[in-house]
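Student: Provided below for reference: sequence and predicted model.
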Amino acid sequence: MAILSAHQRPRIGLVGTGPWAARTHAPALAAHEGIEFAGVWGRRPEAAAELAAASGTRAYEDLDVLLAECDAVAVALPPDVQATVAARAARAGCHLLLDKPLATTVTAAREVAEAADKAGVASVVFCTLRFAPETARWIEEQRAAGGWYVAEARWLGSLYAPGSESPYAASPWRRDKGGLWDVGPHVLSVLLPVLGDVTSLTAARGPEDTHHLVLRHTSGASSTATLTLSAPPAAAGASITLHGAAGRADLPGWNGAAEAYGHAVDALLAAARTGTPHPCDARFGLRLTELLTEAEVRAAAG
């Protein structure tokens, strides 16, 4: 692995200029004292220039120049565009801070994971709950406790409810793939480290983009998950509850994505400096894509 020096202040570039990049990635990178926010590249040069100016950094017109001048890149692009760019960045020797889902096809996700492995670069996939301090601590506590029998997860987003003004509602890939692919990674990123990998999976469609999943895990526990972006606003919310020998445990609330993203940057730097892969790396992102693909196929089959 291309190890970063413990004393090196790495240069991290941002690839992407959409609402998620502007609201989360860029502010967190600009505020992080342990890195140099090297610049922004986007598919729309005018948007890259605007975001770079607002973040106190420079815009790049050529992606390859940005990659050549950075130690790592943060990617804020639609999943299948991300996969192509991430593999390219890995081959250029850049460590990878990626978004979920890694890709919406297993082939594309595997290409990223294999490119990172071959290049010896570290990777982190930003599943918010794995990096928000409140939920990250809870996940580790429940994993250590063990003895869980069943888990119930509900992530009911109202992105597409009447009257929604969310800037993310205009995202073509979210409209196409729905809650299964947008919020499903969040739920799986909690269930897998606590209950173990999935050994069997069934799925069914509900109203609008809703999916219901039933999972068996290597620990012997089972879990259910209901995922949607189309819930009525009054019904919206996210919860994960574990039941087992220790009783009941409920996922705590968290303070939003920007703080969590800063911790994801820390996690990437630690992996790049020690050579120890982070549990939420591109290989884990590939596993999420495999599971979501299987759920999509099984639900479509009825």
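Tutor: Great, that's in hand. Since the model is a prediction, treat every value here as computed from it, not as a measurement.
Student: contacts, neighbours, all on C-alpha from now
Tutor: Fine.
Student: Report the contact partners of residue 271.
Tutor: Residues in contact with residue 271, defined by CA atoms under 8 Å, 6 or more residues apart in numbering, are 122-123, 277-278.
Student: then this one, side by side with the first:
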Amino acid sequence: MKGGSVRIGLLGTGPWARIAYAPALSGHPELEFTGVWGRRKEAAGELAGEYGIRPYPDVDALLADVDAVAIALPPSVQASLAVRAARAGRHLLLDKPLALTSEDGRGVVEAAEETGVASVVFFTTRFGVETAGWIAEQAVEDGWFTGSAQWLGAVFSGDSPFAASPWRHEKGALWDVGPHALSVLLPVLGDVEQVEAAVHGPGDTVHLVLTHTGGASSTVTLSLTAPAHAAGVSVELRGEAGVTTLPERSDGPVPALARAADALLAAARTGRPHPCDAAFGLRVVEVLEAAETQLRSVLDGE
């Protein structure tokens, strides 16, 4: 894949596909938004009609007509379809979390490696202009002592488009917003060496204590059930360079996803993996899985 427009298909027709993926793919100057497949044929037809593209009743038929796929589906569904697409030789624009088990995530990584396709996982904060720049600046600083991340949402109240999401209700904040927090902390503080503690708070809130290979420790608080007026995101780092905090993003998900598509195109054309590839997505899943195991052991009284 060297030049010219790249044909890309979309798997998924839910709120995130409509809010972010479809507008980002259709507006990208180097992508030819070719078609859409969804688990509900009526929804696929409706979304396809909005963008003047073809609705596909069959995944394999869509894969035969494109060079890459973007997947906006629940993680348990995404993993198997990503493997299927990779084995068909299609580059992968994926969402977080990559999967809900490390076994499923490893399957995606292995399929991508075996076929040589490029992959990018869309961790929103990693592709915001201000936030991506801030992460890159902190990653080259030495001497970080500790970090603190809070990702607090009020997803199940008000008019959130994700209020009825079954997988979010089942898996909670750990799996929905936990990937965002880890996507910021890992490139700066180093890989997670150990999940030292994982405990429950109110609602689906969880608190994590992590140690990192760079020598720093971090604390993470995650929730989808925070009071609306208490919701928000903050990341603070402290070390020899002083104290710094994650800036607010000025752009929405569509420009950020367009930059993720840029990253996928660059990885496909150069053969150089992006830092947010499927392998990084798998590492995030492994950390979340370790935290979930600890949370379960607390509930079981071990």
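Tutor: Received it, and whenever you're ready, just let me know what you need. Note that the structure is a prediction, hence the values are computed from the model and not measured.
Student: TM value for the aligned chains?
Tutor: Once superposed, the chains reach a TM-score of 0.97 (TM-score structural alignment, normalised by the length of structure 1), with 296 aligned residues with a CA RMSD of 0.8 Å.
Student: quick one: the helices in structure 2?
Tutor: Ranges of helices in structure 2, per DSSP state H, are 15-16, 22-27, 41-51, 59-64, 75-87, 102-115, 129-139, 166-176, 178-189, 253-270, 278-299.
Student: what's the closest non-adjacent residue to residue 209 of structure 2?
Tutor: residue 219 (4.6 Å; CA to CA, 6 or more residues apart in numbering).
Student: ugh, wrong one, residue 70 of structure 1
Tutor: Leaving aside its sequence neighbours, residue 70 of structure 1 is closest to residue 11 (5.0 Å, by CA to CA, 6+ apart).
Student: go on, residue 106 of structure 2?
Tutor: Closest residue in space to residue 106 of structure 2, ignoring its immediate chain neighbours: residue 282 at 6.4 Å, by CA to CA, 6+ apart.
Student: Check residue 40 of structure 2 too.
Tutor: Residue nearest to residue 40 of structure 2 in three dimensions, not counting chain neighbours: residue 13, with 7.9 Å by CA to CA, 6+ apart.
Student: centroid residue for structure 2?
Tutor: Closest to where the C-alpha atoms of structure 2 average out (CA atoms, centre = their mean) is residue 96, at 2.4 Å.
Student: list the contacts for the equivalent of it over in structure 1?
Tutor: Aligned counterpart of residue 96 of structure 2 in structure 1: residue 100 (TM-score structural alignment). Shown in contact with residue 100 of structure 1 (CA under 8 Å, 6+ apart): 79, 125-127, 182, 185, 285.
Student: ok so, going back, what's the local residue count around the aligned partner of the residue nearest to residue 70 of structure 1 in structure 2?
Tutor: Under the alignment (TM-score structural alignment), residue 11 of structure 1 pairs with residue 7 of structure 2. Around residue 7 of structure 2 there are 17 other residues, counting by other CA atoms under 10 Å.
Student: Do I have it right that residue 7 of structure 2 meets residue 29?
Tutor: No - counting by CA atoms under 8 Å, residue 7 of structure 2 stays clear of residue 29, with 11.4 Å between them.
Student: if we can go back for a sec, tell me who's in contact with the residue nearest to residue 40 of structure 2.
Tutor: Taking CA under 8 Å, 6+ apart, we find residue 13 of structure 2 in contact with 36-40, 43-44, 47, 72-73.
Student: Sort out for me which of the contacts of residue 271 of structure 1 are in strands.
Tutor: Residues of the contacts of residue 271 of structure 1 located in strands (DSSP state E): residue 123.
Student: sorry, back to before: scan the contacts of residue 13 of structure 2 and report the most crowded one.
Tutor: Highest count within the contacts of residue 13 of structure 2 by other CA under 10 Å belongs to residue 36, 30 neighbours.
Student: Map residue 142 of structure 1 onto structure 2.
Tutor: Under the alignment by TM-score structural alignment, residue 142 of structure 1 pairs with residue 138 in structure 2.
Student: So what's the residue count around that match?
Tutor: By the measure other CA under 10 Å, the count of residues near residue 138 of structure 2 is 18.
Student: With residue 237 of structure 2 instead?
Tutor: Residue 237 of structure 2 has 22 neighbours, counted by other CA under 10 Å.
Student: Serialize the helices of structure 2 to JSON lines and add fields for distance to residue 196 of structure 2.
Tutor: What follows is the helices of structure 2, written out as JSON lines (distance: least, CA to CA, whole Å):
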{"stretch": "helix 15-16", "distance to residue 196 of structure 2": "33"}
{"stretch": "helix 22-27", "distance to residue 196 of structure 2": "39"}
{"stretch": "helix 41-51", "distance to residue 196 of structure 2": "44"}
{"stretch": "helix 59-64", "distance to residue 196 of structure 2": "42"}
{"stretch": "helix 75-87", "distance to residue 196 of structure 2": "26"}
{"stretch": "helix 102-115", "distance to residue 196 of structure 2": "19"}
{"stretch": "helix 129-139", "distance to residue 196 of structure 2": "23"}
{"stretch": "helix 166-176", "distance to residue 196 of structure 2": "15"}
{"stretch": "helix 178-189", "distance to residue 196 of structure 2": "15"}
{"stretch": "helix 253-270", "distance to residue 196 of structure 2": "32"}
{"stretch": "helix 278-299", "distance to residue 196 of structure 2": "9"}
